[in-house]
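**Q** my questions concern the predicted model and sequence given below.
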Amino acid sequence: MLDFDPLFYPYSSQRMSVYAKNGMVATSQPLAAQAGLDILKKGGNAIDAAIATAACLTVVEPTSNGIGGDAFALVWTKGTLYGLNASGPSPKSISLELVKKAGYHEMPKFGFFPVTVPGAPSAWAILSERFGQLPLTEVLRPAIEYAEKGFPISPALGKYWEKAFQIYKANLKEEQFKAWFQTFAPKGRAPRIGEIWRSLDHAKTLQSIAETKAESFYRGELAEKIHQFSKRYGGFIRKEDLETYKAEWVEPIKVNYRGYDVWEIPPNGQGLVALMALNILKGFEFTEKETINTYHKQIEAIKLAFADGKTYITDAKKMKVKVEDLLSEAYAEERRKLIGEKALEPKPFKPAKGGTVYLATADGQGNMVSYIQSNYMGFGSGLVVPGTGISLQNRGHNFSLNPAHVNALEPCKKPYHTIIPGFLTKDNQPIGPFGVMGAFMQPQGHVQVIMNTIDFHMNPQAALDAPRWQWLEGKKVEFEHTVPVHIVDSLARMGHQTNWAMGSGNFGRGQIIWRNEHGVLVGGTEPRTDGTIAAW
């Protein structure tokens, strides 16, 4: 089991790790965490709690996810780890040529061009059908009630809602975006912290999904509304795209890091990047976190892993290299040899900022879930299907318009995907779920949290509180203000282009639940947002 001191707390925080036995839910929004816990207390299991929390987050944190987004999950139950890929493909009628003909040189962020088939409702239905103990109508009831009756805006949520509103107000002038403003800015502005926001359209849509086990979304009335909205404004997504979609079970991938197996979802997700970086880093010895050597080698390993990830990761059916080759010891050794005393210049790409929610659940029966859900880049495409509250994701923004690139836009293709759930085991026994949301920060967050846990023996809360960095592109690295100044100065002398970040929103938002040798659940939640742990 994990070796950590429960009182080891080197970083400032107002929280300690939470301990409980019967159940635990950790996520970025207190109301959603409590909704999941309520489902556990009603006789649901960790899978039911994860679905309830995820659905609730589409209402109480719409700045980061929605009904029209994607999801991924890692589920531990009865001695087996299952992977679910609920990301959707591009529409059948779209093409690279059409996007270029419209005058774009890269995939746009807003409108119908980047809209891909939403996978989240399918994830809820499939998880419930296979592993749930309660009816979906009961599991989605907390989300429906918050949408019907409203809830008060929390501090971090209010901040990001206002930021998104200002961006959308400046950029989304066309009629097709009108429903977004009617739904998320009904008073002509973003709702303020402490103010009540509600959406009856969300409630009706969630009720329909619950009663039909998501059939209405893919083959019923909601599918028809999505189809008509897209058709009216020259969009590409159609009923046939929704009708043919279903989330798929996948085999999780892993690397062994110092005796622990670290698990991720395979491509099209970028969990492979985290695993490649850890595979490189395990060839070095680390004794302390706050050293120049630790930061330098972590940054260099992430840069190399991202260079490879952006070159090879796409829809699994379109991959030109094998995942096992990228995770081989020989491959890791070759990449490790490139790390020297100076900052490398990897093949460049520029990560985008993202909007995602992560949650972890566990119950007294031994079930554990690592779940992540997103619309991408905040509210997504800026398109809300009128009368439904469904904000459509813009995940297709990650496609390349270079026809020679492995991740080039094609019809019915899944793009390189940023959202990744993580899971940790040892000797075929579960330690638990972990994750750090935040677009291209996610694999970087996974690496830092896992090393904080395994190399530096931090308890879950300390592992999340610890200072973070983010590689941006080239030699550019961004640091939290809590990273020691002398380390950043030394890294700059080694060739890193260092920068202090303004605010904490750039470094992801994570959650952790471990199960210790006594069967007790130990949880940590993100101090950089409205994160909370609900437990009993």
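**A** In hand now; what should we look at?

**Q** CA only for contacts and neighbour counts going forward, please
**A** Noted.

**Q** which strands and helices sit next to the longest helix anywhere in the chain?
**A** Looking only at the chain and at elements set by DSSP state H, the helix with the highest residue count is helix 292-312. Contacting helix 292-312 under the criterion 3 or more Cα pairs under 8 Å, 6 or more residues apart in numbering; DSSP states H and E are the following elements: helix 271-281, strand 469-473, helix 485-493.

**Q** next one for the comparison:
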Amino acid sequence: MSFQFDSLKYNYPTTRKAVFGRKGMVCTSQPLAAQAGLDILKKGGNAVDAAIATAACMTVLEPTSNGIGGDGFALVWMKDKLYGLNASGPAPMGIDPEELRAKYGDTLPKRGWVPVTVPGIPSAWASLSERFGKLPFEELLEPAIRYAEEGYPVSPVISRLWDNAYNEFKPTLKDDYFKYWFETFCPKDRAPKPGEMVYLKDHAKTLRELAATKCESFYRGAIAEKIDAFSRECGAYLRKEDLAAFHAEWVEPISTNYKGYDVWEIPPNGYGITVLMALNILKGFEFKDPHSAETYHKQLEAMKLAFIDSQKYVADPRFMKTTAEKMLDQGYADSRRALIGDTARMPEAGDPNCGGTVYLCAADEEGNMISYIQSNYNGFGSCVVIPETGICLHNRGRNFYLDPASGNCIAPGKKPAHTIIPGFLTKDGKAVGPFGVMGAFMQPQGQVQVLMNTIDFHMNPQEALDAPRWQWTSGMNVEVERAFPYAATEELIRRGHKVTVPAESLLFGRGQIIWRDEDGVLCGGTESRTDGTVAAW
């Protein structure tokens, strides 16, 4: 694949430019983490080694979005083949759906022990290293351990997110066990200010143990015992047996062809299939102007149809009411496309049976690449911190439904539908590269916009990320960024979309991209809405 960018054609308001390199590249939202990954490449590590080191650093440097107690997914291009890793964990075997329905009605709580499922991130790191890594696993966690032990200055965006979390949690987290969150992350009874040093000594101890045991301690060792003991003390469901039974799962990626490019995602229980379904609908249209109301309208209507189907059907594949193959059937996509007219419409699910997350990517000189994402879900997740470990458990179980008729209804040993979705692009059987946009249910929407910016409008990676974004939230409701074209906004309103303009740009996701051409040249873009960096060699 050769780069066919209409460079600077769109002139977006950003000081960032696409970055080129040849020997290696790491893109993520934290400069210190990206640099740590690049250092691993320079030591002789490959793209997977670099990604693990970067991911471990991110649990320390950006705890507002991810942590050791979260879930992870990866797409790995290694020696001309694409591999998928699903490191999302199930609900505890002791969970009682009837008890939860009686207590909470239709919606699971956002914080606390109830939405905690088995964390998968440590297993993801160990599985990736065992299968594809070149350097010793212990060496990959050394940068994260140093940042946790010796401290680091907080970046501006993370300081703001940290402060938002503190202001939310201070008046609401009243159970005694939440005190460990405040002791760990706000020991001065406030969030750290931009540039202020943060020390996470308990994180350092835990990371050392994970390094020494190749993460076995988290599932079948001392750390598992600590998680079990605290869960029992709090009257919660998670047990060491749940942890011991878990292993990250290697899966076959799923794909669709969009205008000559193959777009790859992790199969359900992930929401990556939403991207593919939307592209299947959109491939039947021709687009000339990325900023016309006609383009935005068709994108929104296609995304609404894909999302409403995903919300109904995506679940642990053992419990889905349909299959990924049926959801991706082109005939089904054609029938959904036929529903798109000139005005906005309320989306309804079809029947395919009849016919604050962090994202990073890395590439090495040999052509190996990885698209990797990990998350605590809603900011700091459950806000349950295991004493003396620094481990903040995620709240991914909040994605479960309590409706027993749903394939995504909570049940013992069942995985929830998952929003974190790494993406990968190929053409004619050759790697183009990894891409992703983090941000809960913005992720598939951001991916579709970034991909169309690349394929339909020939934008380079930085331009594709900088372009103003939209987000469908529900029904006829759409949010657009402040930089969104005013004329297009007015026309969308005339077409029946209910458009609002939120003040916070981070609501529209944070992405990273690396593309590789046939000469091995790497071209990277990073998110201008946060503290992103492309570290290139």
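**A** Alright, I've got the coordinates. Everything numeric in this text was worked out from a predicted model, so none of it was measured.

**Q** which one of the helices and strands packed on helix 292-312 of structure 1 is the most hemmed in?
**A** Comparing these by mean neighbour count (mean count of other Cα atoms under 10 Å), helix 271-281 ranks first with a mean of 28.

**Q** superposed on structure 2, what's the mean shift for the longest helix of structure 1?
**A** After superposition onto structure 2, helix 292-312 of structure 1 sits on average 0.3 Å from its aligned residues (mean Cα distance after the TM-score superposition for structure 1).

**Q** and residue 365 of structure 1, what's its match in structure 2?
**A** When structure 2 is aligned by TM-score structural alignment, residue 365 of structure 1 is paired with residue 366.

**Q** against residue 292 of structure 2, how distant is that match?
**A** Using Cα to Cα, to the nearest Å, one gets 40 Å for the distance from residue 366 of structure 2 to residue 292 of structure 2.

**Q** what sits against residue 204 of structure 2?
**A** Residues in contact with residue 204 of structure 2 (Cα atoms under 8 Å, 6 or more residues apart in numbering) are 144-146, 148-149.

**Q** select from those every entry located in strands.
**A** With strands defined by DSSP state E, no entry of the contacts of residue 204 of structure 2 lies inside them.

**Q** neighbour-wise, which one of those leads?
**A** Sorting these by how many neighbours each has (other Cα atoms under 10 Å) puts residue 144 first, at 26 neighbours.

**Q** so where does the nearest residue to that one once chain neighbours are set aside fall, helix or strand?
**A** Computed as Cα to Cα, 6 or more residues apart in numbering, the closest residue to residue 144 of structure 2 that is not its neighbour in sequence is residue 57, at 4.2 Å. Secondary structure assignment for residue 57 of structure 2, by DSSP states H and E: helix 47-61.

**Q** next one: that helix to chain centre, how far?
**A** Here the centre of helix 47-61 of structure 2 is set off from its chain's centre by 14 Å, with Cα atoms, centre = their mean, to the nearest Å.

**Q** quick one: that helix to structure 1 mean distance?
**A** Helix 47-61 of structure 2 sits 0.3 Å off on average (mean Cα distance after the TM-score superposition for structure 1).

**Q** picking up where we left off before, the residue nearest to residue 144 of structure 2: neighbour count?
**A** Using other Cα under 10 Å: residue 57 of structure 2 sits among 28 other residues.

**Q** any idea how far it is from residue 299 of structure 2?
**A** Applying Cα to Cα, one obtains 36 Å for the distance of residue 57 of structure 2 from residue 299 of structure 2.
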